[in-house]
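In: let's see this in three dimensions:
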Amino acid sequence: MDPTSQIIVALDFDNRRAAEEIVDRLGEECRFYKVGLELLTAAGPDLVEHLVAKGKDVFLDLKLFEIPNSVAGAVRAAGALGASMVTVHSMGGTGIMAAAVAAARDFPRLRVLALTVVTSMTSTDLAEIGVNASPQEQVLRLAQLAQGAGCHGVIASPQEAASLRGVLGPNALVVTPGITLPGESPTEHARPGTPRAAIAAGASHVVVGRTITGAADPVAALRLVRANLEP
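Out: Below is the predicted model:
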């Protein structure tokens, strides 16, 4: 896969202007962006359509966790906006994930990804909600459930990428947030990894946020991330 298409820049902003400034500064250097709940709530769905009209791929990170009918409706809305990826919570079970996959069939470019265990969670966090498994064990369990429901791939930390690739096979998408360059602080991510380590382990995509968007020179930072992908 072309390294340019493997990097998803997270537009984790609370306003549209800041997001558009980064997109404009990166220009042709970046083709794939993540829009999460904060920016979607602040800027509205028009921003997604705007990015798609500029020729960008959009990972719409909705983390859907609702009754199947509501999830299906949200997935159809994401497809109508032109999103390339949309996320659903795997902990919602097979019914929710299958509903999302069925709704996405009307949009050939849209891929449904199942969120497994968010990168900030540890074994202690899982135990608090009654899950007596390590993050890696829970990630693999949920990933197999997602695959059975027909999802196109999963979201997990770089530290689970190798195990996931072994379980899901060569064609599944494995999208990894929690990406930092060597020497950087992982901030809120409990299970981080570098771009190179993630891709070498089997990730199809890496999601990078403040490493690029918070840099004095975002273009130079993106190029560093791209260089780090190389073996």
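In: CA only for contacts and neighbour counts going forward, please
Out: Will do.
In: what about the helices in the chain?
Out: Ranges of helices within the chain are 3-6, 16-26, 37-43, 46-53, 68-81, 94-104, 123-128, 135-148, 161-168, 195-201, 210-213, 218-229, based on DSSP state H.
In: report the inter-axis angle for the fourth one versus helix 16-26.
Out: Inter-element angle recorded for helix 46-53 and helix 16-26: 20 degrees (by axes from the mean of the first three to the mean of the last three CA atoms, to 10 degrees).
In: here is a second sequence; please produce its structure as well for comparison:
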Amino acid sequence: MKKLKPLYFALDFQTGKEALDFLKRNDLTGIPVKVGMELFYKEGPAIIHQLKEMEHEIFLDLKLHDIPETVRRAMRNLASMKVDVVNVHAQGGEDMMKAAKIGLEEGAQGHVPVLLAVTVLTSSDQQMLKEQLLINRPLAEVVKHYGMRAEKCGVDGVVCSVEEAGIIKKHTTLAALTPGIRLAGGENHDQKRVATPEKARENGSDAMVVGRAIRDAENPEDIYKTIKEAFQHESINTHT
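Out: Predicted structure coming up:
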């Protein structure tokens, strides 16, 4: 199985040309990237092939959530594109998560992509769970439950907020990928549970996704390096 990279840059652009031009213009060619719904639904598999030609590792963030057989077949197709990381919603249940794993193994050419299960989106909070989703359990308990179910199904890791990363690491052997990363003083935008790279490291995150903090910076390459170094700083020091 492939391993997660420490930092994925979210390609939150409307078109493939914008994304590819940004990477080339800012000397970010070859870094691990996340391709989400906006870009993939616009460009389709072509953007994956172009990024692969530029030697990027790719987290294809489509958050599949459907009946098990549909997810199995979809994952088989995604794996054939040689992406490195994919995900599903843990809320889809155990049969769906197991089917996703089977589909990846069927479609993989060489290494099977890392399979992540999304627990609770960082745009959600306790009030939303209770009032809109009718989930009355504490948010942290929901994340823990989803993580343990995912591990049982052979999933490799979860997507969770930094706040819940420690819970996942305590109760499972899963990797924890955490979005909602901001530099100190950065804006939260539409995410409600955010944290700095340092906090992510302290809470046990294995990998991070960062988009706007890099994309909107005056010098994106410097910010990318700063965030990555802040996240890895402790582990670097222990080996020097």
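In: I'd like the helices of the first structure as a markdown table, with distance to residue 180 of the first structure and mean neighbour count appended.
Out: Shown next, in a markdown table, are these (distance: least, CA to CA, whole Å; neighbours: other CA atoms under 10 Å):
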| stretch | distance to residue 180 of the first structure | mean neighbour count |
| --- | --- | --- |
| helix 3-6 | 15 | 17 |
| helix 16-26 | 19 | 16 |
| helix 37-43 | 21 | 17 |
| helix 46-53 | 25 | 17 |
| helix 68-81 | 28 | 20 |
| helix 94-104 | 30 | 22 |
| helix 123-128 | 22 | 13 |
| helix 135-148 | 19 | 20 |
| helix 161-168 | 15 | 18 |
| helix 195-201 | 7 | 23 |
| helix 210-213 | 7 | 21 |
| helix 218-229 | 9 | 18 |
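In: closest one to residue 61 of the first structure among these?
Out: In terms of CA to CA, the element of those nearest to residue 61 of the first structure is helix 37-43, at 6.9 Å.
In: pretty sure residue 22 of the first structure sits against residue 213.
Out: Yes: between residue 22 of the first structure and residue 213 a contact is recorded at 6.7 Å, counting by CA atoms under 8 Å.
In: show residues contacting the lengthiest strand in the second structure.
Out: Ranked by number of residues, the top strand in the second structure under DSSP state E is strand 58-64. For strand 58-64 of the second structure, the surrounding residues in contact (CA atoms under 8 Å, 6 or more residues apart in numbering) are 8, 32-37, 48, 51-52, 71, 83-89, 118.
In: show me which of those residues are buried.
Out: Buried by 16 or more other CA atoms under 10 Å: 8, 32-36, 48, 51-52, 71, 83-89, 118, out of the contacts of strand 58-64 of the second structure.
In: inside strands: which ones of those residues?
Out: Using DSSP E, those in strands are 8, 33-35, 85-89, 118.
In: I'd like the residues you listed laid out as a markdown table, including distance to residue 173 of the second structure.
Out: What follows is those, written out as a markdown table (distance: CA to CA, whole Å):
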| residue | distance to residue 173 of the second structure |
| --- | --- |
| 8 | 21 |
| 33 | 24 |
| 34 | 23 |
| 35 | 26 |
| 85 | 18 |
| 86 | 18 |
| 87 | 17 |
| 88 | 18 |
| 89 | 19 |
| 118 | 16 |
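In: of the residues you listed, which is the nearest to residue 232 of the second structure?
Out: Looking across these and measuring by CA to CA, the closest to residue 232 of the second structure is residue 8, at 13.6 Å.
In: any idea how far the closest one lies from residue 177 of the second structure?
Out: Separation of residue 8 of the second structure from residue 177 of the second structure (CA to CA, to the nearest Å): 10 Å.
In: between these two, which contacts overlap?
Out: With CA under 8 Å, 6+ apart as the test, residue 8 of the second structure and residue 177 both reach 207-209.
In: return the closest of the residues you listed with respect to residue 198 of the second structure.
Out: Among those, and counting by CA to CA, the member closest to residue 198 of the second structure is residue 208, at 11.1 Å.
In: which ones are touching that closest one?
Out: Applying CA under 8 Å, 6+ apart to residue 208 of the second structure gives the contacts 6-8, 177-179, 181, 197, 200.
In: repeat the analysis, applying 7 Å as the threshold.
Out: Contacts for residue 208 of the second structure were tallied using CA atoms under 7 Å, 6 or more residues apart in numbering; they are 6-8, 177-179.
In: residue 104 of the second structure touches residue 77, doesn't it?
Out: No: the pair residue 104 of the second structure / residue 77 is not scored as a contact, 8.1 Å apart, by CA atoms under 7 Å.
In: on that earlier part again, just send the shared contacts of residue 8 and residue 177 of the second structure back as JSON lines, with distance to residue 145 of the second structure too.
Out: What follows is those, written out as JSON lines (distance: CA to CA, whole Å):
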{"residue": "207", "distance to residue 145 of the second structure": "21"}
{"residue": "208", "distance to residue 145 of the second structure": "22"}
{"residue": "209", "distance to residue 145 of the second structure": "23"}
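In: these in strands, which ones?
Out: When strands are assigned by DSSP E, the members of those inside them are 207-209.
In: which one of those sits closest to residue 66 of the second structure?
Out: Distance to residue 66 of the second structure across those (CA to CA) is lowest for residue 209, with 24.3 Å.
In: tell me if I'm right that that closest one and residue 10 touch.
Out: Yes: judged on CA under 7 Å, residue 209 of the second structure makes contact with residue 10 at a distance of 6.4 Å.
In: those two: which is more packed in?
Out: Ranked by neighbour count (other CA atoms under 10 Å), residue 209 of the second structure and residue 10 place residue 10 first, with 25 against 20.
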